[in-house]
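> Take this sequence and fold it.
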Amino acid sequence: MNRHPEEMDGSVRIISVGVSRNDGAIGAVDEAVQQLGTWGHCFVLAFLPESLDHTAVAEALNEKLPGTPVFGCTSGGQITPQGYEDEALLLIGFPRTHFRCTSTLICPLKPVSIQETALQAKTLATRFRSTANWRHFALTFADGLSKQEDVLVAALDAGLGDIPVFGGSAGRGLSYDVTYILHDGAFHENAALLLLVETNLQLETVRFDHFTATDTQLVVTSANPEDRIVHEINGSPAAEEYARLTGYSIDELSPTVFAENPVLVRAMQSYHVRAIQEVLEDGSMTFLSAIENGLILALGRGKEIIETMQGELRACHRNGEEPGFVLGFDCVLRRLEIEQKSLRDAASSVLRQNRVVGFNTYGEQFGGIHMNQTFVGIAFYPPEREFDL
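I've put the predicted structure just below:
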């Protein structure tokens, strides 16, 4: 007999979770759906590994969860109740007792119209009837290769006003070839999902990285903003100058070097990572976030990544009360650094202890900003009347 999610043993509470490592789409969906239980779900989030056929997964979900909206995307990795994984289908069921939702698909995503996207978001919010004393937040999952997330999240933030937007860019392992967004029973390319959610649960925002800015500056002196390509830094070929400043040769530059030596941009009082994707044959560099001529960047210096993760996740506890769960969007480059340092088991332990579920992204969105190498999430607590008991 299936028990209500709030009565489940284990680390994750309030929601129900299904995980399958089956290498076939039909078998994986069947196994994961069975773990969700029979309690009514307002909606389900699905995060797929690179190995599963997304079309077959969509068809199987439609069959196994008829009448239940399922949203999600392909991912750079999954965060299950066991921690980091890369071959797991993850389903997260959000019960109707605590959640209501409405959604819209932005497709095609590229090019983003700021005015139309903001209006679309505002219209969705206006038509979504509010329940007294319930709280609103929005989730967005966007094509992680569209290079449109910066404009998208700014437009959504403008359209939704005081409704906070949290999100992650869809990935597909470390392939950087194509990503897919799940909405209305099918996966879509060149698309973004906006999911507006209402809940009677208490919420806390979680956002952190593990870098501090140094005094070493990098000024973008020649760039192609539309394609996020930087040709020159400090008046020299981009890769050559970056290699010089970080103490590597051009041949040594790799995703691991980029992850451990990020460049940061200052927005208001905070610094955000503008992650480097790769070096091109002509010595230019492609980025995973917005870039423009004249942009001043600072070379970042890393702090201890596991200690930072533990401290920041512990900091979101309310009066010593642990959250029922944390919905987390964690950059795939953070995970890459963790694995290169042989810290995956330690990181997974921290994620388990703090009840984190979610996925590894190609970029994160919060506060109207698209960023990289950051953990963004929401910590959920029981309703206020329960929390105060």
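> Going by C-alpha atoms from here, please, whenever you check contacts or count neighbours.
Fine.
> Closest to the centroid, which residue in this structure?
The residue lying closest to the centre of the chain (Cα atoms, centre = their mean) is residue 168, at 2.7 Å.
> and that one, what does it touch?
140, 141, 142, 329, 330, 361, 362, 363, 364, 365 (Cα atoms under 8 Å, 6 or more residues apart in numbering).
> Just the ones of the residues you listed in strands?
Residues of the contacts of residue 168 located in strands (DSSP state E): 140, 141, 142, 329, 330, 361, 364, 365.
> buried sites along the longest helix anywhere in the chain?
Identified as the longest helix of the chain according to DSSP state H is helix 114-127. Buried positions in helix 114-127, judged by neighbour count with 16 or more other Cα atoms under 10 Å: 114, 117, 118, 119, 120, 121, 122, 124, 125.
> Also this sequence, please, to line up against the first:
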Amino acid sequence: MRDGVTGPRHVWVGQSSAAEAARAVDEAAAGFNLRETCFVLAFVPKGLCLDEVGGALQARLGGLPVFGCTSAGQITPDGYSSDALLLLAFPKAYFRCASVLIEQLRPFSFSAIAAAAERQEVQFQHTAGWNRLALLFTDGLSKQEDLLVSTLETVLPDIPVFGGSAGDGLDFDETFVLQGGRFYKDAALLLIIETSLGFKGFSFDHFQPTDEQLIITGADPEDRLVFEINGAPAAQEYARLVGCARDALSPRIFAENPILVHHKGRYFVRAISDATEDDALSFMAAIDDGVIMTLGRGKEMIETLRTGLDLESTKRERPDFILGFDCVLRRLEVEQRQLSREVSEIFREARVLGFNTYGEQHCGVHMNQTFVGVAFFGPDGPGVL
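This is a model prediction of the structure:
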């Protein structure tokens, strides 16, 4: 027990900030019961040698299935971290798992991906009384998450899919997904999970639409580039709408003034990563010519976070733990507002474990600047809440 907050009972958690891969893996896995573990999730910080991490995981965990990705930050039992190797070991008593590695996202093949997902779902024998969900980890620079999550939503209609795009700090350099001891680029990993635990999926952000609408009048959808908004150079028009000089555009301005798209009865964030020298805007989710979007404005972030994580089962039971996919742009805003300590405390109290992403997937939609989570409850409660 630590400051009145106990750790989760239904997942084992380990972390290490060691700079050497083998030591980090050894420290993070020290408390695991490998004989009773079904699979392990690994969220890998920037700076560790990936080949060495992969080899160390295979050697230390005795060949257990290991999945995960590189991360733009980690959510540990102590809250936010930037250099922690975070390992989550899921016990056989409560979890079963099957995986599909999609090794090539470009060019995107709907038929091949749909067939692979359907085949694995059918071959994965169902355990009576257990319920299924899916986790999706994707190369965060592949720009294929929108097509991928909508495909999976179509072919797995009875399985809720929750996902996060692999990250790499704010460098937007290289991102990878992990299966076994290998890291893959231009790839995605689908985990179909059965659990005896009750679970509840959710997502939230801290933005609300304004009355300011934008029409994309020139774009390259494949590369998520917008050249014109309302018939004007995109960066100049965006700067005018948010009330700043073109030269003042920055990650902070983009984080605090996102663009929203209305879909399935709610607004989702389409974040901007940067502005190019020729006044184009680079987006982190799908865009296209003719799309009507809305400028967003922020709400109170801390209160929104507390409310979003205030979850209970139908028996008024608090989550045992929450697996969280938290956008790196949310973390950037937290740090700029000097709220890291307060946010970390909220995560700690809610037992949130996970990583900072380059994008989030939920309800068949790829989005940004959003927290997507799966809250797991006790095994004696109802299944999908």
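> Would you pull the TM-score for this pair?
The TM-score (TM-score structural alignment, normalised by the length of structure 2) is 0.96; 379 aligned residues with a Cα RMSD of 1.3 Å.
> hang on, the earlier thing: closest one of the buried residues of helix 114-127 of structure 1 to residue 250 of structure 1?
residue 114 (37.8 Å; Cα to Cα).
> List the contacts of the aligned partner of the closest one in structure 2.
Under the alignment by TM-score structural alignment, residue 114 of structure 1 pairs with residue 110 in structure 2. Going by Cα under 8 Å, 6+ apart, residue 110 of structure 2 touches residue 151.
> repeat for the one 3 residues further on
Residues counted as contacts of residue 113 of structure 2 (Cα under 8 Å, 6+ apart) are 102, 151.
> quick one: it from residue 148 of structure 2, how far?
Residue 113 of structure 2 is 8 Å from residue 148 of structure 2, where distance means Cα to Cα, to the nearest Å.
> Three-state assignment for the closest residue to residue 132 of structure 2 other than its chain neighbours, please.
Spatially, and ignoring its direct neighbours in sequence, residue 132 of structure 2 is nearest to residue 194 (4.5 Å; Cα to Cα, 6 or more residues apart in numbering). For residue 194 of structure 2, the assignment made with DSSP: H, G, I helix; E, B strand; the rest coil gives strand.
> My reading is that the residue nearest to the centre of structure 1 lies in a strand. Confirm?
Yes. Counting by three-state DSSP, one finds residue 168 of structure 1 located in a strand.
> and it, what pairs with it in structure 2?
Using TM-score structural alignment, residue 168 of structure 1 pairs with residue 164 in structure 2.
> what about the closest residue to its match other than its chain neighbours, distance to residue 312 of structure 2?
Of all residues not flanking residue 164 of structure 2 in the chain, residue 360 sits nearest, at 4.5 Å (Cα to Cα, 6+ apart). Using Cα to Cα, residue 360 of structure 2 is found at 23 Å from residue 312 of structure 2.
> again, but for residue 303 of structure 2
Distance from residue 303 of structure 2 to residue 312 of structure 2, by Cα to Cα: 17 Å.
> Which one's more surrounded, the two?
The residue with more neighbours, out of residue 303 of structure 2 and residue 312, is residue 312; 14 against 10, by other Cα atoms under 10 Å.
> Which parts of structure 1 are helices?
For structure 1, the helices defined by DSSP H occupy 25-36, 54-64, 114-127, 149-160, 238-246, 255-260, 305-315, 332-340, 344-353, 384-387.
> dump the residue contacts of residue 196 of structure 1.
Residue 196 of structure 1 neighbours (Cα under 8 Å, 6+ apart): 101, 102, 103, 124, 125, 136, 137, 138, 139.
> in structure 2, which of those residues remain in contact?
Counting by both residues aligned by TM-score structural alignment, their matches' Cα atoms under 8 Å, structure 2 reproduces these contacts from the contacts of residue 196 of structure 1: 101, 102, 103, 125, 136, 137, 138, 139.
> TSV please, covering those and showing distance to residue 47 of structure 1.
Output for those, formatted as TSV (distance: Cα to Cα, whole Å):
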residue	distance to residue 47 of structure 1
101	18
102	19
103	17
125	25
136	22
137	20
138	17
139	14
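> Just name the closest of these to residue 235 of structure 1, please.
residue 139 (39.6 Å).
> counterpart of that closest one in structure 2?
Match for residue 139 of structure 1 (TM-score structural alignment): residue 135.
> residues in contact with its match?
Contact partners of residue 135 of structure 2, counting by Cα under 8 Å, 6+ apart, are 161, 162, 163, 190, 191, 192, 193.
> let's see it at 6 Å
161, 162, 163, 190, 191 (Cα atoms under 6 Å, 6 or more residues apart in numbering).
> Residue 21 of structure 1 too?
residue 88.
> if we go to 10 Å?
27-29, 31-32, 49, 52, 85-90 (Cα atoms under 10 Å, 6 or more residues apart in numbering).
> One more: residue 377 of structure 2?
8-10, 196-200, 312-313, 317-322, 383, 385.
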